[in-house]
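Participant: Here's my sequence, what's the structure:
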Amino acid sequence: MAGGADCGDAAYARQHVFLLPEYLKDTSKKMKSGLMFVKLVNPCSGEGTLYLFDMCLLQLFEVKVFKEKHHSWFINQSVQSGGLLHFATPMDPLFLLLHYLIKADKEGTFQPLDQVVMDDMFPNCNLLLKLPELEKLLQHVTEEKEINNKKYYKYSKEKTLMWLEKKVNQTMTALKTNNINVSARVQSSAFFSGNQASSDKEEDYICYAHGLISDYIPKELSDDLSKHLKLPEPSAPLPNPPSKKVKLSDDPVEAKEDYTKFNSKDLKTEKKNSKMTAAQKALAKVDKTGMKSIASFFGTTNKKTVGKI
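Facilitator: Down below sits the predicted model:
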């Protein structure tokens, strides 16, 4: 575990926590710039990504970050908020070289490697040319020609797919050796024993290993690798069931019951009586035979004719 501080005032310098291989702990002591962080192209997305380069061993490391909420580090006498944990793991540089080889293949000619690995956005890509046994690595993914004691290279898709197939097989072996559960039912082996993990189908391991390798190659090459491995097509998502909507129609709606059987007069009387006072209800029960209403005295029949004088 190593801590690195950003530039600035030492009292307020931010530090980071790294997990590094044991053999790298003395690298910075042997050489002033033994470990160097460089920004190189991501072979999958094509965007810039931070990598760690060992200038002593000329080795490339991938940097992964583990982030957890509400986490801090106690470093010496200081507390660093954020709680980020960085992992540096060795990475095959051929994945990064593939990005430039595929890009240069559009011209369809053999080219010297120093003209292939060029990038104005990421000038540190020339560090890849210093890697040991570089020519041996390129044999896995390129066709080679030598003219006047100078070697020229051209991307080979056929060789690359065979090399990637070996990578998939190596990944599968590592998954099985460590009893990693890779079935479609679960993405973690935390709740499964080794016996349960070993029950996974061979197809599950191939698909899972292909997915891991695909994180380091372009999408188009990943699709070609899937066909090369004869992997099944990803199942299409099930369509959503049709929504149950009320069917609207222009036809008149027929009543399912005969509401005429109810006496509307009784309903009105009942509704009216429910709002009457006790005195009004008693008056309503009086026999009104032969009685005239007050309004009848003010009718048109009782109007007198007034003549002119």
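Participant: CA atoms for contacts and neighbours, from now on please.
Facilitator: OK.
Participant: give the contact list for the residue positioned nearest the centre of the chain.
Facilitator: Nearest to the mean C-alpha position of the chain, by CA atoms, centre = their mean, lies residue 215 at 13.5 Å. Counting by CA atoms under 8 Å, 6 or more residues apart in numbering, residue 215 makes contact with residue 44.
Participant: Please generate a structure for the following sequence too, so the two can be compared:
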Amino acid sequence: VASEYLEDVSKKAKSGLMFVKLVNPCSGEGAIYLFTICLQQLFEVKVFKEKHHSCFINQSVQSRGLVHFATPVDPLFLLLHYLMKADKKGKFQPLDQVVVDNVFPNCILLLKLPELEKVLHHVTEEKEIDNKKHYKYSEKKTLKWLEEKSTSFFSGDQVSTDKEEDYILYAHGLISDYIPKELSNDLSKYLKLPEPSASLPNPPSKKIRFRGCSCRETHTV
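Facilitator: This next block holds a predicted model:
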């Protein structure tokens, strides 16, 4: 389904929805995302595949093995991929010179998200040069931001019945799906998490409340 939209992005833009291929910030490979023109929001598209599966479409039952889910994703995760690459040059740069990708040219859409500039301070140092803002990746700020993300996944009443460390381990695992392996390791050290071992308990099996939603699997980052 997504490949059909990718053939002609401009036509799909007129409908207010664009399926685009952007970099997966964890693997560095391509992944399908949904960009809404009207809401100016980014969604990741996940595919649930099952051999024996049917679903209702209007008034009929369709036998299909694929279900596509679109869930909101924080664009800063994708931006981190480019900021960390640009940081190797060790200098401040305009954002439009940082977010450049010949393989995934639609990455420029990230810069059109209206709230992006307001949250860049979470992961960058900022400097104004010739009346234009320049940015540089900040590992210190990024780790602090990711720490706040980790603790936002669970509420205080849950910590009283389960070890806080178990929840942070679980949250770290979720966030690691959206950041490079190197940054995931740095975050683990920053959170002072124990080294993985067979003796560690499994993540909490009870339902966890993610941003006000009680569920087992569904979550947004």
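Participant: Give me the TM-score for this pair.
Facilitator: Here the TM-score for the pair of chains, by TM-score structural alignment, normalised by the length of the second structure, is 0.79; 191 aligned residues with a CA RMSD of 2.4 Å.
Participant: Quick one: map the residue nearest to the centre of the first structure onto the second structure.
Facilitator: The alignment partner of residue 215 of the first structure in the second structure, by TM-score structural alignment, is residue 177.
Participant: how much does the top strand by length along the second structure stray from the first structure?
Facilitator: Across the second structure, the longest stretch assigned as strand under DSSP state E is strand 41-49. For strand 41-49 of the second structure, the mean deviation from the first structure after alignment is 1.1 Å (mean CA distance after the TM-score superposition for the first structure).
Participant: Skip ahead from that strand and say which helix or strand is next.
Facilitator: strand 54-57 (DSSP states H and E).
Participant: Who are the packing partners of the next helix or strand after that next one?
Facilitator: Of the helices and strands lying after strand 54-57 of the second structure in sequence (DSSP H and E), the nearest is strand 60-63. Applying 3 or more CA pairs under 8 Å, 6 or more residues apart in numbering; DSSP states H and E, we find strand 60-63 of the second structure packed against strand 54-57.
Participant: residues making contact with the strand it packs on?
Facilitator: Contacts of strand 54-57 of the second structure (CA under 8 Å, 6+ apart): 61, 62, 63, 64, 65.
Participant: From residue 65 of the second structure, how far off is the residue lying closest to the first one once chain neighbours are set aside?
Facilitator: Right, the one you point to is residue 61 of the second structure. Take residue 61 of the second structure and drop its neighbours on the chain: the residue closest to it by CA to CA, 6 or more residues apart in numbering is residue 55, 5.6 Å away. Distance, residue 55 of the second structure to residue 65 of the second structure, using CA to CA, to the nearest Å: 9 Å.
Participant: Would you map the strands across the second structure?
Facilitator: With DSSP E as the criterion, the second structure has strands at 17-23, 30-36, 41-49, 54-57, 60-63, 66-72, 124-129, 132-137, 208-210, 213-215.
Participant: Give me whichever of these is most buried.
Facilitator: strand 17-23 (a mean of 23; mean count of other CA atoms under 10 Å).
Participant: Would you check the span in the first structure matched by it?
Facilitator: Going by TM-score structural alignment: strand 17-23 of the second structure matches residues 35-41.
Participant: Other residues contacting that stretch?
Facilitator: In contact with stretch 35-41 of the first structure (CA under 8 Å, 6+ apart) are residues 27-28, 47-55, 96, 122, 124-125.
Participant: How many residues are close by the corresponding residue of the first structure for residue 142 of the second structure?
Facilitator: Counting by TM-score structural alignment, residue 142 of the second structure lines up with residue 160 in the first structure. Number of residues near residue 160 of the first structure (other CA atoms under 10 Å) recorded here: 19.
Participant: Just give the closest residue to residue 160 of the first structure, not the sequence neighbours.
Facilitator: Per CA to CA, 6+ apart, closest to residue 160 of the first structure is residue 141, 4.5 Å.
Participant: With residue 32 of the second structure instead?
Facilitator: residue 21 is the one closest to residue 32 of the second structure (CA to CA, 6+ apart), at 4.7 Å.
Participant: ok, now how distant is the one you found from residue 112 of the second structure?
Facilitator: 16 Å.
Participant: again, but for residue 139 of the second structure
Facilitator: 24 Å.
Participant: try residue 97 of the second structure
Facilitator: In terms of CA to CA, residue 97 of the second structure sits 14 Å off from residue 112 of the second structure.
Participant: Same question for residue 193 of the second structure.
Facilitator: 36 Å.
Participant: Check residue 190 of the second structure too.
Facilitator: In terms of CA to CA, residue 190 of the second structure sits 32 Å off from residue 112 of the second structure.
Participant: What is the equivalent residue in the second structure for residue 90 of the first structure?
Facilitator: That one, residue 90 of the first structure, aligns with residue 72 by TM-score structural alignment.
Participant: The nearest residue to that match once chain neighbours are set aside: what's it in contact with?
Facilitator: Excluding the flanking residues, the one nearest residue 72 of the second structure by CA to CA, 6+ apart is residue 43, at 4.2 Å. Contacts for residue 43 of the second structure (CA under 8 Å, 6+ apart) come out as 33, 34, 35, 70, 71, 72, 73.
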